[in-house]
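Colleague: here is my input; please provide its structure:
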Amino acid sequence: MDIQEIIISKVKEAVASIFEKELDSVELQATRKEFEGDVTVVVFPMLRVVKGNPQVIGEEIGAYLQANVSEVEKFNVVKGFLNLVISDAFFLNFFSDIYQNTTYGYVAPKDGDKAVMVEYSSPNTNKPLHLGHIRNNLLGYSVAEIIKASGKKVYKTQIINDRGIHICKSMLAWQKFGKGETPESTGLKGDKLVGNYYVAFDKAYKAEIETMVAQGADKETAEKEAPILLEAQEMLRKWEAGDPEVVKLWETMNGWVYEGFEITYKNLGVDFDKLYYESNTYLLGKDVVADGLERGVFYKKEDGSVWIDLTDEGLDEKIVLRADGTAVYMTQDIGTAIQRVKDYPDIGGLVYTVGNEQDYHFKVLFLILKKLGFDWAAHLYHLSYGMVDLPSGKMKSREGTVVDADDLISEMANTAEEISSELGKLDGFNEEEKQELYKTIGLGALKYYILKVDPKKRILFDPMESIDFQGNTGPFIQYTYARIQSILRKADFDYVNADIKSAYTLHEKERTLIKQLQLFPEIVQNAANNFSPAVVANYVYDLVKEFNSFYQNVPILGAEDTSEKTFRVQLAYKVGEVIANALNLMGIKVPERM
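Modeller: Alright, predicted model coming up:
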C-alpha cells in the first residue's frame, strides 16, 4: 500500500472514530511549496458529512494521523487544508525499493490481457514523408511505447495507401517525362523520385487546363477533361482490371517508394510490427456490409446503394456501398479493422493516429462497428492531432512546397551543430562522435518540441527555438542527463552498493527530488490512459528542473559527510535513469556526454 492509500484509509478511520461519520472518498493533493508538508488532505469536501469548523476538523484528523500512522511525523492546518509531513524514513525506504529497479515505472503485461494495436504513418506512395507525417509517426510510436510501458502488449501497424489515382498520376508522369530514370541512375531516394513526378503531373495538368481555357473551354470542364487527367483515370481502370504492364510499373515505382520510406523510418527511429497495403484491403468489408444488410444494420436505397442511418446518434446517413457495388473508404476501414482482429485474436482495442480532419469519419466508423456487434469496438480510439505549421506557412505536396521529412531531420542535425559550436560544448569529441551527437541532439529537439504539445493542439514548429539548451526543450533535458553522467564518472567510490541507513536526515532538495520520482509510475499510466506523450514530456521537464535546483543548491561530490555524498550520487543516478526511461517513451536518445 502506498502512502496515499494509507492516508486515505486512516482519514476515513479518523472520521469514523472522532465524528462517527462515514466518508465515501478523501481528496489528497501535493502540498503547495509555500507550506510545510508533503501530502495535503483537503478538508472542505468532508463538510457535506462532518459539520463544523474546517480548521478544527483538520486539527483533530491531523492529531489522529500523527498518533496512528508511523509515516506521519507532524502536521499543520492552513484554512481547511491539512498538510502532513511524511518521515524521512518513509522516503528513504521508498528510494531503497526503487534504486536498483531498472524498469521502475514500467509494468510488464499479464498473461491473458488483451493487446492494443496502434496504427500510425499510413502514407500515400506518391510522395515522400513530410512534416505532417513526422508528427503522426512520433505520436503513434510514442503512444505505442507508453501503452506498452503501462502493462499492455502492443502491435504497431500502418496501412500503406498504395493504390488510387494519386499513384497513377506519378506513374503516368514518369512514363511521359522520365526517360527511364531510376533511383540508382539519379542518386535520389525512391520516394523522392516518385514525388517529383507527382509534382510534374500537377504542372502538366495545370498547363493543359490553361490551354483548354484559352481555347474557349470553361475552367470546370477543363479541370475534368484535361487529357493527362483522363489518361491517369484510364491507367487506374487498367490497374483495377489487372493489366500486366500497368501492374508491373505500379510494383516497380511502389517498390522504390517503400525503400525510401524505410530509410526515413530508420532515421526517425520508428518501427512497425505489421504492414497492411490498401491494394490488398480495398475489397475488404463488402461481405460485412452484405451480412449487416441482412441483419438490418444497413439499408438499401432504390438505386442499389447501401447506407446506414445514424441520425438517432446525432450523425447523418452514411453510404457504405455504391450503387455499382464498389466500396467506399468506410467499407474498407470496416473490413480492415475486422481483418486485424482476425490476424491478432488477442487484440482488445485499436488506436488510429490520424489528423483531426478525419474526426467525423472515425466517429462513424466506430459506431458502425459497435452496431455490427463487435465487443472490441468499445475500445477504439482516434488519436486525433492538429496540423503542424511552419513560420513560412502551409504546405502543399502537389506544388512541391512540403517540408520533406529527410531534409528536416538533416536540417535539425545541422542546426544542432551550429548552436553547439557557438556554445563551445564539444571540446574533446572526435569528428565521428560530434556528428553522432548532432543527430541525437537535433532529433531529440524535433521529437520533444512536437511531443510536449497536447496532440489535439495545432503546432507552429520553429527549428531554431526547438534547439535551445535552456528552457522546456529536448536539448536542455539531454544536457541535464549528460551532466548526471559526468557526476557518476567522477564518483571514485562504490556508490552503487552502498546502503544508506534510515537514520539519514534528508535535505529539502533531496526530499523534493524523491517525491518527483514517486510520480513516474502514475505519469506513465496517465499518459497511456490519455494517449498523450505530452504528459511524459512535461513530467520529465519538471524532474529535470528539480534536479538542476538540487545540483545548484546542494553539494554532491563536494559533500563532506560520506553518507551525504553517497546518497546524493545514488539519487543523481536514479534521476538520470528515469530521465532516460521517460525520453525513451518518446523515442528520444540520451547522450553520455555533451
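
Colleague: make it CA atoms for all contacts and neighbour counts henceforth
Modeller: Will do.

Colleague: SS state for the nearest residue to residue 378 once chain neighbours are set aside?
Modeller: Using Cα to Cα, 6 or more residues apart in numbering and skipping residues adjacent in sequence, the residue nearest residue 378 is residue 370, 6.9 Å away. Secondary structure state of residue 370, per DSSP: H, G, I helix; E, B strand; the rest coil, is helix.

Colleague: quick check, residue 370 in contact with residue 364.
Modeller: No. Counting by Cα atoms under 8 Å, residue 364 is not a contact partner of residue 370; they are 10.0 Å apart.

Colleague: one more sequence to fold, the one below, so I can look at both together:
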Amino acid sequence: MNLYQFISDNIKSTLITIPELLKVDLSNIIIEIPKDKSFGDFSTNIAMILVKQLKKSPRQIAEIILPYLKKLDFISEINIAGPGFINIKLKDEFIFNYINQQLDIKINNPETIVLDYGAYNVAKTLHIGHLRTSIVGDTLNRIAKFLGHKTISYNHIGDWGRPMGLVMAWIEKNAITNITAKELDSFYPMAVEYAKNNSEFLDRARIITAEFQNGDSKWTALYNTFIPISLKAMNDVINRLGMLPFDNTLGEANASKYLAPVEKLLRDKNLLQESDGAQIVVIREDTDTAPMPPFMFYNSRGADTYDATDLAALYYRKINDNPDRVIYLTDVRQTLHFQQVFRVAHKIGLFKPEQLEHQYFGTINGKNGPLKTRDGNAAGLLDIIEIVNNAAHKRVIESGKKLPKETIEMIAIAALKFNDLIHDVKSDYIFDADDVVQFEGRTGPYILYTAVRLKSILRKNKNEITKIKLEYNYKLSEIERSLILKILDFNRIIQFAFDCRATNILANYTYDLCQLINTFYHECPILRDDVNEQTREYRLQIAKNAYQSLYTAIDLMGLKIPSEM
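Modeller: Okay, the predicted model is just below:
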C-alpha cells in the first residue's frame, strides 16, 4: 500500500466535505513530504492555494480546515506554520503497524511496454557507451515488472549496413576461416582503417553490403557463421553485469524483412516523395522551432536507411507485441533520429505520439578525458569491468579483509552499476574506479555493506519475527520514526522513479535508507542483553522491514548481496 497515496486521498476526501470549500477548485492542492522533519511527516499548501478563491488570508483558511483534519484517526499533531502551511505528524502506532503492508504495490492500469536498450553491435566490442543503456534499461525493466506492467525487452543489435560489409570484406581479403571472439572484435576497426587508404577495398565492402542485404547465400552463410560468436560475447557481458536476459535480440536484419509493408503504408498515404533520387517523407511542422530534416526511407542509391529499418522495427513490434508504450534508451545524439521516426510512425497510424518515448542519457568520461586502458587504448566495457574489479580487490586488501573472488566480483559490479544509477541519466559524469569502490559514501559497496550488516542482525536473532502491533504506551525514538517513514516511502519512490524514467531517484533513496539503517544500528541496540523484550521485538520488526525494502531496492538495481563483507 502506498502511504503517500493513502494520506493524500484521506486529506482530499476530508477537504471536499468542508462546507466553506464545496465550491472551490481543489485540483492544485499539493501534499508534500518535508525534508526537514521538524515540519512534520506531511505538509500541504492548500491554504495558500485557496486565497484568491475564498478571498481570505492563508491562516484564516488554515484555521477553517484544521478542525476537520484533526478528526483523521492517524494524525497525532497538526499545526499551522509560516504564512499558512499545514503540517501533519502521524501517530507512532499508525506508522509502525503500517510497515507490514508497505511492499504491496498495485497499479490500476498495467501496460504492455516495449523497452529498447542495449543496442549492441555485431562484430564490435561493447564500449563504455553501452554501460548506461544497459544498466539504466535493465533497472527500468525491473521496476516496470515490479509495478505490475508487462515488459518486452529488445536488444536491437547492429547487424546490417556497411559495418557488416566491411567485416565480410576483411574476412574475404584475408581468407579467414576459423574465427574466435577476440579476432572478430578486431576485424571491423582494422577494416575501417584499411579502407581509408584503399578505395578498391571500400568499393568491395559496398558491393558485399548490397549483395548481403539482397539475400546473397554466400554472405548470408558467412553472417550465420560469426553471428553466434558475437551473440555469445554479448551474453557473457549481460551475465557478468547481472542483467535480466533480453526477451528479444533482433536487429536491423530482422527489421529489413518488414520494409515492404511499411513502404506500402507510406505509399498508401502518399507520404513518400522523391528528392535528388532519394525517397523521403517531409515531417516538418509549422510549430517547429528547430530544423527538422526529412525522413529518408531510401537513399539516392536505392538502399534502405537506418531511419527505414528503425521504422520497420516499430512496425514489427506493433504487429507482434501491440504494446501500449515503446521506450528507447540511447545516447543524446540520437534525439533527432527518434523524433523523425516517431513522426512518421504516427503519420502511418502505427502509434500515437504519446506512446513513443526516447529517453536519452549523458556520456561517461575519465578524469582526463575518454576512458583508456593501461596501454592507452580506448577502454571497452569488459576493460571497465576489469578496472573496477582490480580496484575493488585492492580496496579489500587495504581494509585487511580476506574475501572470496566471487564476493569481490559482486562488490565490483555493484560499484560500477550503482555509480551509474545514482547519476542523473541525462547528465554527463566523470568515472573514477578508486572512488566507486569505497565502502563509505554514495557507493555500491556501502549499499551492500549495509545490507550484509542488517542481515547479520536478523540471522543472529534465534526467534521468529512475527507481525506485532505497537502498544500505545511505547514511544518511538526519532531515528525509529525516521527509518519507518523512509521504509513507508518506498512505494511512492518506486512509482515516481518509473514515472520520471529516473533510476537515480531509486539509487538516492537506497543510499538515504542505508544511512538511516546505519544510524538505527548504532543508536537502537537490538540483541544486547540490556534491551527489554518488548523493545527488542519492535526493533526487530523495524529491522526486518528495513531489510525487506533494502533487499528489494538492491534487486531492482540488479545488484547481488554477498554473504559477508
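
Colleague: work out the TM-score between the chains.
Modeller: Taking TM-score structural alignment, normalised by the length of structure 2 as the basis, the two superposed chains have a TM-score of 0.90; 552 aligned residues with a Cα RMSD of 2.7 Å.

Colleague: picking up where we left off before, residue 370 and residue 364 of structure 1 - which one has more neighbours?
Modeller: Higher neighbour count among residue 370 of structure 1 and residue 364: residue 364, with 19 against 16, using other Cα atoms under 10 Å.

Colleague: contacting residues for that one?
Modeller: Residues in contact with residue 364 of structure 1 (Cα atoms under 8 Å, 6 or more residues apart in numbering) are 315, 318.

Colleague: counterpart of it in structure 2?
Modeller: Under the alignment (TM-score structural alignment), residue 364 of structure 1 maps onto residue 340 of structure 2.

Colleague: which of the helices or strands spans residue 567 of structure 1?
Modeller: helix 562-584 (DSSP states H and E).

Colleague: show me what that helix is packed against.
Modeller: Other elements packing on helix 562-584 of structure 1 under the criterion 3 or more Cα pairs under 8 Å, 6 or more residues apart in numbering; DSSP states H and E are helix 474-490, helix 508-518, helix 533-553.

Colleague: please repeat the previous calculation with a cut-off of 10 Å.
Modeller: Contacts defined by 3 or more Cα pairs under 10 Å, 6 or more residues apart in numbering; DSSP states H and E place helix 562-584 of structure 1 against helix 88-98, helix 131-149, helix 431-451, helix 474-490, helix 508-518, helix 520-529, helix 533-553.

Colleague: residue nearest the centroid of structure 1?
Modeller: residue 139 (3.0 Å; Cα atoms, centre = their mean).

Colleague: structure 2: which residue goes with that one?
Modeller: So, by TM-score structural alignment, residue 139 of structure 1 is matched to residue 136.

Colleague: still on that earlier bit, can you redo the helices and strands packed on helix 562-584 of structure 1 as TSV with distance to residue 580 of structure 1?
Modeller: Below are those laid out as TSV (distance: least, Cα to Cα, whole Å):
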stretch	distance to residue 580 of structure 1
helix 88-98	15
helix 131-149	14
helix 431-451	12
helix 474-490	8
helix 508-518	13
helix 520-529	12
helix 533-553	9
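
Colleague: of these, which is nearest residue 17 of structure 1?
Modeller: helix 88-98 (25.5 Å; Cα to Cα).

Colleague: what does residue 433 of structure 2 correspond to in structure 1?
Modeller: Residue 433 of structure 2 maps onto residue 463 of structure 1 when the alignment is built from TM-score structural alignment.

Colleague: and its match, what does it touch?
Modeller: Residues near residue 463 of structure 1 by Cα atoms under 10 Å, 6 or more residues apart in numbering: 390, 391, 408, 411, 412, 415, 416, 442, 445, 446, 449.

Colleague: ok, and the most crowded of those?
Modeller: residue 445 leads the contacts of residue 463 of structure 1 on contacts (other Cα under 10 Å) with 29 neighbours.

Colleague: contacts only, for it.
Modeller: So residue 445 of structure 1 contacts 412-413, 416, 439, 451, 463-469, 473-478, 588 (Cα under 10 Å, 6+ apart).

Colleague: what about residue 423 of structure 1, how many residues close to it?
Modeller: Residues near residue 423 of structure 1, counting by other Cα under 10 Å: 10.

Colleague: for residue 437 of structure 2, see how far away the counterpart of it in structure 2 is.
Modeller: Counting by TM-score structural alignment, residue 423 of structure 1 lines up with residue 399 in structure 2. Using Cα to Cα, to the nearest Å, we find residue 399 of structure 2 at a distance of 12 Å from residue 437 of structure 2.

Colleague: now do the strands in structure 1.
Modeller: For structure 1, the strands defined by DSSP state E cover 28-30, 39-42, 72-78, 81-86, 115-119, 154-160, 274-277, 299-300, 306-309, 317-321, 347-355, 380-385, 388-389, 459-460.

Colleague: can you list the ones you listed in CSV and add mean neighbour count and distance to residue 262 of structure 1?
Modeller: Listed next are those as CSV, based on neighbours: other Cα atoms under 10 Å; distance: least, Cα to Cα, whole Å:
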stretch, mean neighbour count, distance to residue 262 of structure 1
strand 28-30, 14, 46
strand 39-42, 22, 49
strand 72-78, 19, 56
strand 81-86, 23, 52
strand 115-119, 24, 16
strand 154-160, 21, 12
strand 274-277, 14, 12
strand 299-300, 18, 43
strand 306-309, 19, 39
strand 317-321, 20, 33
strand 347-355, 21, 19
strand 380-385, 22, 23
strand 388-389, 18, 23
strand 459-460, 16, 26
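
Colleague: what do we get in structure 1 for residue 26 of structure 2?
Modeller: By TM-score structural alignment, residue 26 of structure 2 lines up with residue 24.

Colleague: tell me, how many residues neighbour that match?
Modeller: Residue 24 of structure 1, neighbours per other Cα under 10 Å, totals 7.

Colleague: I'd assumed residue 49 was in contact with it.
Modeller: Yes. Counting by Cα atoms under 10 Å, residue 24 of structure 1 does reach residue 49; the two are 9.4 Å apart.
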